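J.: Okay, structure incoming, though there's no sequence with it:
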């Protein structure tokens, strides 16, 4: 497990979503969010609840996916969390013609 990393999404106390990655134990990382170990987004929005996680063999892949998800709409993130791939596909379609 030392080469890879988890991508995760937590739901904060204010219902906002936070996306992150960790090389270490996922349980430990969620506990750190809830303890306020690190300053940042979740430190003022505790407690947090893990709602999605995915293991990547390479940390670079986890980080790339994290960056992609951080640009997604809330609706797309919620579809991913629910495992609703049909809704995710619909939400991923371009809303305006290319070049418009």
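T.: Right, received. Where do you want to start? Predicted model, so just to flag it, every value in this text is computed and none were measured. Numbering: from 1, shown residues only.

J.: Could you use CA atoms for every contact and neighbour count after this?
T.: Noted.

J.: Isn't residue 69 up against residue 19?
T.: Yes: using C-alpha atoms under 8 Å as the test, residue 69 is close enough to residue 19 to be in contact (7.4 Å).

J.: Strands along this protein, start to end?
T.: In chain order, the chain shows strands spanning 5-11, 17-22, 49-56, with DSSP state E as the criterion.

J.: how big is the angle separating the longest one from strand 17-22?
T.: The reference is to strand 49-56. For strand 49-56 and strand 17-22, the angle between their directions (axes from the mean of the first three to the mean of the last three C-alpha atoms, to 10 degrees) works out to 40 degrees.

J.: Use this one as the comparison:
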């Protein structure tokens, strides 16, 4: 069974980046190599804060979309609710 992941990175400038992948460690390495997303390219290094597995791609992409469309305060509350140490 394949797994699909929603993940959250902490960028060097203190911003959050939400993404989707089937291989989170490889994707984080790609971000840190400057080949990930345009957003993270200039905000390296990035650090993985959170990842969540889903059984289907739709749900993982939906989690990514919802995270990206929240305010900074809501993103912080989401991470705090998951007991993620990001501060």
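T.: Good, I have the coordinates. Only a predicted model underlies this, so the values are computations on that prediction, with no experimental measurement involved.

J.: Any idea what the TM-score comes out to?
T.: The TM-score (TM-score structural alignment, normalised by the length of structure 2) is 0.85; 83 aligned residues with a C-alpha RMSD of 1.7 Å.

J.: still on that earlier bit, nearest to residue 43 of structure 1, out of the strands of structure 1?
T.: In terms of C-alpha to C-alpha, the element of the strands of structure 1 nearest to residue 43 of structure 1 is strand 17-22, at 11.2 Å.

J.: What helices and strands are in contact with that closest one?
T.: Strand 17-22 of structure 1 sits against strand 5-11, helix 59-70, with contacts defined as 3 or more C-alpha pairs under 8 Å, 6 or more residues apart in numbering; DSSP states H and E.

J.: Any chance you could list what contacts the first one?
T.: Contacts made with strand 5-11 of structure 1 from outside it, assessed by C-alpha atoms under 8 Å, 6 or more residues apart in numbering, are listed as 17-24, 26, 48-59, 62-63, 65-66.

J.: Next: the last one.
T.: Identification of contacts with helix 59-70 of structure 1 by C-alpha under 8 Å, 6+ apart yields 3, 4, 5, 6, 7, 19, 20, 21, 23, 55, 56, 77.

J.: Now which of the residues you listed would you call buried?
T.: Taking 16 or more other C-alpha atoms under 10 Å as the criterion, what is buried in the contacts of helix 59-70 of structure 1 is 4, 5, 6, 7, 19, 20, 21, 23, 55, 56, 77.
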